[in-house]
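Engineer: requesting a structural model of the entry that follows:
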Amino acid sequence: MAKYMILIYGDAQQWDAMTAEQWKAHDAGHAAFWAEAGSRVLDGRQLENAPTATSLRADAVGQIHTTDGPFLETKEGLGGYYLLEAADLDEVLALARLLPELNYTHSGIEIRPVVDRG
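Structural biologist: Now for the predicted structure:
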């Protein structure tokens, strides 16, 4: 079994503008995902909006600098993740298609295999 990270991106302003009813439907979509994925979900969390992030970068001489917010200017910020264990990418793709973020034009999903060096 391999591990895969599902990264969920979206526009924080769009998420903030959602009504209570829209959030209820959105949460139901995630509940359906969890129910279908079952024990394949190793972890999953919603993250605070990108403006609350703190970024660290090293300069040319190795000094570390801290900045507020994400380093890159982007409209879609990382909003959450799931860590799954699955037989292959096709299994993860089938599950990821259940996520409600695919119902919005301002959000998307990225899937990456987790490196296993051991």
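
Engineer: CA only for contacts and neighbour counts going forward, please
Structural biologist: Will do.

Engineer: residue 85 - how many residues pack around it?
Structural biologist: Residue 85 has 21 neighbouring residues, counting by other Cα atoms under 10 Å.

Engineer: identify the residue nearest it in space, chain neighbours excluded?
Structural biologist: residue 3 (4.4 Å; Cα to Cα, 6 or more residues apart in numbering).

Engineer: residues contacting the residue nearest to residue 107 when sequence neighbours are not counted?
Structural biologist: Excluding the flanking residues, the one nearest residue 107 by Cα to Cα, 6+ apart is residue 10, at 3.9 Å. Going by Cα atoms under 8 Å, 6 or more residues apart in numbering, residue 10 touches 75, 76, 77, 78, 79, 101, 106, 107, 108.

Engineer: following up with a second sequence; could you model it the same way so I can compare the two?
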Amino acid sequence: MKTYLVLVREPDGRMVIPPAEDMQQHQLAMKSWIEGLVANGYWLSGQALMLSGRVVRPTADDPQVTDGPYRVDELEIVGGYMLLQAASLDDVTALMKTCPVLDTDGFVEIRETM
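Structural biologist: Prediction:
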């Protein structure tokens, strides 16, 4: 089995705040979907990420540090990550095609770990 990092990218909920009921339904769908990954032996770990954080970028002098894991002009955020185990990239891709984040205009990035 190989290990894959899946970055969950979602629309920035601070730009357009969805109705509370929609958010709750999405959270329940994600929980149920993840329970399926666990039950089928794919899940290793994962977490949702807080909106706060810092970004450190190189500059000519000292590195530039800004608050937040985003730029103002970006409309999406990395909302979380998953570590999954699977036989191949194709297997993980098939799993991700059923991820509820796709229903909320989000997308995922899949990367094999070394």
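
Engineer: TM value for the aligned chains?
Structural biologist: TM-score of the superposed chains, computed with TM-score structural alignment, normalised by the length of structure 2, equals 0.81; 111 aligned residues with a Cα RMSD of 2.2 Å.

Engineer: quick one on the thing from earlier: and the residue nearest to residue 85 of structure 1, how many neighbours?
Structural biologist: Burial of residue 3 of structure 1 is recorded as 21 neighbouring residues (other Cα under 10 Å).

Engineer: settle this for me: it is touching residue 82, isn't it.
Structural biologist: No - at 10.3 Å, residue 3 of structure 1 and residue 82 do not qualify as touching, with contact defined as Cα atoms under 8 Å.

Engineer: quick check: buried residues in stretch 53-73 of structure 2?
Structural biologist: Applying a neighbour-count criterion of 16 or more other Cα atoms under 10 Å, one finds residue 70 buried in stretch 53-73 of structure 2.

Engineer: show residues contacting that stretch.
Structural biologist: For stretch 53-73 of structure 2, contacts defined as Cα under 8 Å, 6+ apart pick out 51, 52, 77.

Engineer: so which of those wins on neighbours?
Structural biologist: residue 77 (19 neighbours).

Engineer: show me what the helix or strand hosting that residue is packed against.
Structural biologist: Here residue 77 of structure 2 sits within strand 76-86, counting by DSSP states H and E. Here strand 76-86 of structure 2 touches strand 2-11, strand 43-48, going by 3 or more Cα pairs under 8 Å, 6 or more residues apart in numbering; DSSP states H and E.

Engineer: what is the helix or strand that that strand is followed by packed up against?
Structural biologist: Downstream of strand 76-86 of structure 2, the first helix or strand assigned by DSSP H and E is helix 89-96. On a contact count with 3+ Cα pairs under 8 Å, 6+ apart, helix 89-96 of structure 2 meets strand 107-112.
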